[in-house]
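A.B. asks: what follows is a predicted structure for the sequence shown.
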Amino acid sequence: MPSTPSIQDRYPDVLSSIFTNLDFRKFTVQFTPRITFICGGPIASNSSPYPASLRERILLYLDEHHNEIEQNVVVAESFADYFQKGQYSNLLIFEEDIANVASLIVICLESAGSLVEFGLFCNHASTSDKLLVYIPEEHYDGVDSFIALGPLAQLKASSSNSVVAYPFPDSNSPSYEDIDPVVGDLVEKLESSPKTAQFDVTNSGHLAFLIHDVISLCTPIKKQEILSCLNEMGIDSLNERRLSTLLYLLIKIGLVGQKTYSHVDYFFSTVPSLTKVTFGKCKDMSNFDRASKIVEIKQTFMLQQDGERQSTKKRRLVQIKINEILKGQS
């Protein structure tokens, strides 16, 4: 008996037809929910009786009183393996990517590391309005220090609410009476940050959010297929190496997940309903219908057929496993 002819994998063709019809010059980036990156002193272990730093007290207060903000907070410790895993070989590129995806960058000047972070971020012209720097009042009021007269003065001149002075907490005390206004400054600055922006193909944060939406539409998708989608839109500035760094960033800030099946890595959105980029009018002047496009893509591999290719079957099985992962997270 003759074998059943192999059915062509329609997934790549459907992706091509969708993304060639998109014009990135009409895209709008959606920053909500806003991402906050917080640098500063140490975060104590559970064995410590009291919070070890201002940063830790801010994180604890956000968790108790502003959970919607805390859920989108990123700390430097999340990226402790960025060098070991070879994702970033250049610290400056890493810092720039963080700055571009964050709506607010909070720096508590309470450690040597935080001084380095401040030095890196304050040199980015595009991030000065995103910075919120907490400085101990005893090192600011009336003190002609280099940091007060130099970088902080420059930052304050460009954005008056970017530098705030407070008495810092005592790590040996359970109480800190200033925590409410301290966090109030953070909330106020975060809420005043832009909600949207015109898509800029040269901005790595905008590219990262676009990659997220490509993944969200096309879950589960392989790395090379993401590149193909970007190329179909006319975005050819990313190579596979650079894509890997932005995928690493998206995974670390919790927007993207990765599932390895066989020898292949598949990527998926951790919040399937989340949209970070609005596509606007398509090239054929139609409105982009996200829901219908997702259905169209899913139909290329979710409907089991005799003679289907292994690539189709694997994608369907990976989707089932991803559904189980997402169900477990809800």
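C.D. replies: Looks like it arrived, so ask away.
A.B. asks: going forward, measure contacts between C-alpha atoms and count neighbours the same way
C.D. replies: Noted.
A.B. asks: and the helices in the stretch 151-300 of the chain, which stretches?
C.D. replies: Here the stretch 151-300 of the chain has its helices, by DSSP state H, counting those that start in this stretch, at 151-158, 179-191, 204-218, 223-232, 240-252, 290-298.
A.B. asks: export those helices to a markdown table and append columns for distance to residue 321 and mean neighbour count.
C.D. replies: Listed next are the helices of the stretch 151-300 of the chain as a markdown table, based on distance: least, CA to CA, whole Å; neighbours: other CA atoms under 10 Å:
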| stretch | distance to residue 321 | mean neighbour count |
| --- | --- | --- |
| helix 151-158 | 48 | 16 |
| helix 179-191 | 36 | 16 |
| helix 204-218 | 15 | 23 |
| helix 223-232 | 18 | 18 |
| helix 240-252 | 18 | 18 |
| helix 290-298 | 15 | 15 |
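A.B. asks: what's the closest of the ones you listed to residue 41?
C.D. replies: Smallest distance to residue 41 across these (CA to CA): 15.4 Å, for helix 179-191.
A.B. asks: helices or strands up against that closest one?
C.D. replies: Based on contacts counted as 3 or more CA pairs under 8 Å, 6 or more residues apart in numbering; DSSP states H and E, the elements that helix 179-191 packs against are helix 54-65, strand 104-108.
A.B. asks: again, only using 10 Å
C.D. replies: helix 54-65, strand 104-108, strand 131-136, strand 163-166 (3 or more CA pairs under 10 Å, 6 or more residues apart in numbering; DSSP states H and E).
A.B. asks: the first one: which residues count as buried?
C.D. replies: Read that as helix 54-65. Buried residues in helix 54-65, counted by 16 or more other CA atoms under 10 Å: 54, 55, 56, 57, 58, 59, 61, 62.
A.B. asks: against that first model, consider the following:
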Amino acid sequence: MNKNKFEDVLIDIFSDLNVNNFQVEYSIKKFFLCGGEINIANEKTPSFRDRFMRHTAQSYDSIYNAIVLAESFKDYFKENVYTDLLVFERDIANIATLVIIILESPGALVELGMFCNKTDLYKKLIIVANQKHTEHEDSFIYLGPLEYIRRKDPTSVAEYPWNDSVQKNDYDSLEDLCSVINDKIEKYPSSERLKVDNSGHISFLISEIITLCYPILIGEIELIFLALEIEISISQIQRSLYLLNKIGVISSRKYGTSYKFYYPLIKDKKTVRFGGTKSGRKVDSLTLRMAINQSFINETDQLSGRRVNVLKLINSSLLVTV
């Protein structure tokens, strides 16, 4: 079966790239936030997480805009994208810049239990505990996971006093928490060599592929991984696409019968730099993007026509949202 011109160009481009030169760029900051109830309509602010959201919305745009609420992923089990909760938690942690867990709900305690043994993730973990619970040294949480994590990384545990209703000292606590977050971000690496066994790195690579090649189908993303000689299952690609969509990095548009095209929402942020090709040439993303566009814009086959139509729709929708 003959491949279309679009696929031929993808194979030519990506088979010439050297995966050993790939560098993951942490240019997009996302903070996974778990904790108590959020209810903007309730002036009594039912939880410390709610107060944190309100505080950052007013005073810390960079933090507020990076927050992804745990509730955003409540449909992770649908369509069998994820059938294993532990795999889901691992992938979330790998793609997030920070994982912030405010211990004030049963769900947050479950998250704590899942992350406390993942020592490789402590660099991006912040556990926020209520001093009312930790000041009693016979507390299971105090004697158990929190102390273990604190010994491994003191910057991963923060304690503050708070009550069920808003208090005057909440402002100082929230200000300090924002400082803890910013300090943690400052120590976060700006880039790292691509590791193919890191699901977060694979997601960032898929994000860069979509930015370079959109509108693109999932089967074409799989073809690119074959050209790169990276072994990856279609289910792993589906999981990455789900997460990238949920954190607002990509989106998709259906067109025709069973066609679902993916495209970027943040085109000005590189998530992977390709470095040099196998022959030593420097990779110019703009030149590659132009070559990919030319592979379908003037073609007359049905799939190319659909791709052109979807590209027009995507560009018009992106202009509206800017």
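C.D. replies: Perfect, thanks for sending it. Just so we're clear, the structure is a prediction, and the values are computed from it rather than from any experiment.
A.B. asks: from the buried residues of helix 54-65 of the first structure, which two are the most distant?
C.D. replies: Greatest spacing in these, by CA to CA: 54 and 62 (12.3 Å).
A.B. asks: give me the aligned partner of residue 206 of the second structure over in the first structure.
C.D. replies: Alignment note: residue 206 of the second structure maps to residue 211 in the first structure; criterion TM-score structural alignment.
A.B. asks: which one's the longest helix in the second structure?
C.D. replies: Identified as the longest helix of the second structure according to DSSP state H is helix 302-321.
A.B. asks: where does it end up in the first structure?
C.D. replies: Using TM-score structural alignment, helix 302-321 of the second structure pairs with 310-329 in the first structure.
A.B. asks: how big is the offset of that stretch relative to the second structure?
C.D. replies: Superposing on the second structure and averaging over aligned pairs (mean CA distance after the TM-score superposition for the first structure), stretch 310-329 of the first structure comes out at 0.8 Å.
A.B. asks: buried ones in that stretch?
C.D. replies: Applying a neighbour-count criterion of 16+ other CA under 10 Å, one finds 312, 313, 315, 316, 318, 319, 322 buried in stretch 310-329 of the first structure.
A.B. asks: so the third one sits against residue 268, correct?
C.D. replies: Right, the one you point to is residue 315 of the first structure. No: here residue 315 of the first structure lies out of contact with residue 268, judged by CA atoms under 10 Å, at a distance of 11.6 Å.
A.B. asks: report the set of residues contacting both of the two.
C.D. replies: Each of 219, 220, 221, 222 lies in contact with both residue 315 of the first structure and residue 268 under the rule CA atoms under 10 Å, 6 or more residues apart in numbering.
A.B. asks: neighbours of the residue nearest to the first one when sequence neighbours are not counted, how many?
C.D. replies: The shortest distance from residue 219 of the first structure to any residue other than its chain neighbours is 5.0 Å, reached at residue 268 (CA to CA, 6 or more residues apart in numbering). Here the neighbour count serves as a burial measure; for residue 268 of the first structure (other CA atoms under 10 Å) it reads 27.
A.B. asks: the second structure: which residue goes with residue 268 of the first structure?
C.D. replies: Taking TM-score structural alignment for the superposition, residue 268 of the first structure sits opposite residue 263 in the second structure.
A.B. asks: any idea how far its match lies from residue 30 of the second structure?
C.D. replies: Distance of residue 263 of the second structure to residue 30 of the second structure, given as CA to CA, to the nearest Å: 19 Å.
A.B. asks: with residue 310 of the second structure instead?
C.D. replies: In this view, residue 310 of the second structure and residue 30 of the second structure are 28 Å apart by CA to CA.
A.B. asks: residue 282 of the first structure is in contact with residue 290, isn't it?
C.D. replies: No: with contact defined as CA under 10 Å, residue 282 of the first structure does not count as touching residue 290 (11.9 Å).
A.B. asks: verify the stated contact: residue 305 of the first structure with residue 299.
C.D. replies: No: if you go by CA under 10 Å, residue 305 of the first structure and residue 299 don't touch, sitting 11.2 Å apart.
A.B. asks: can you pick out the residue with more neighbours from the two?
C.D. replies: residue 299 (15 against 12).
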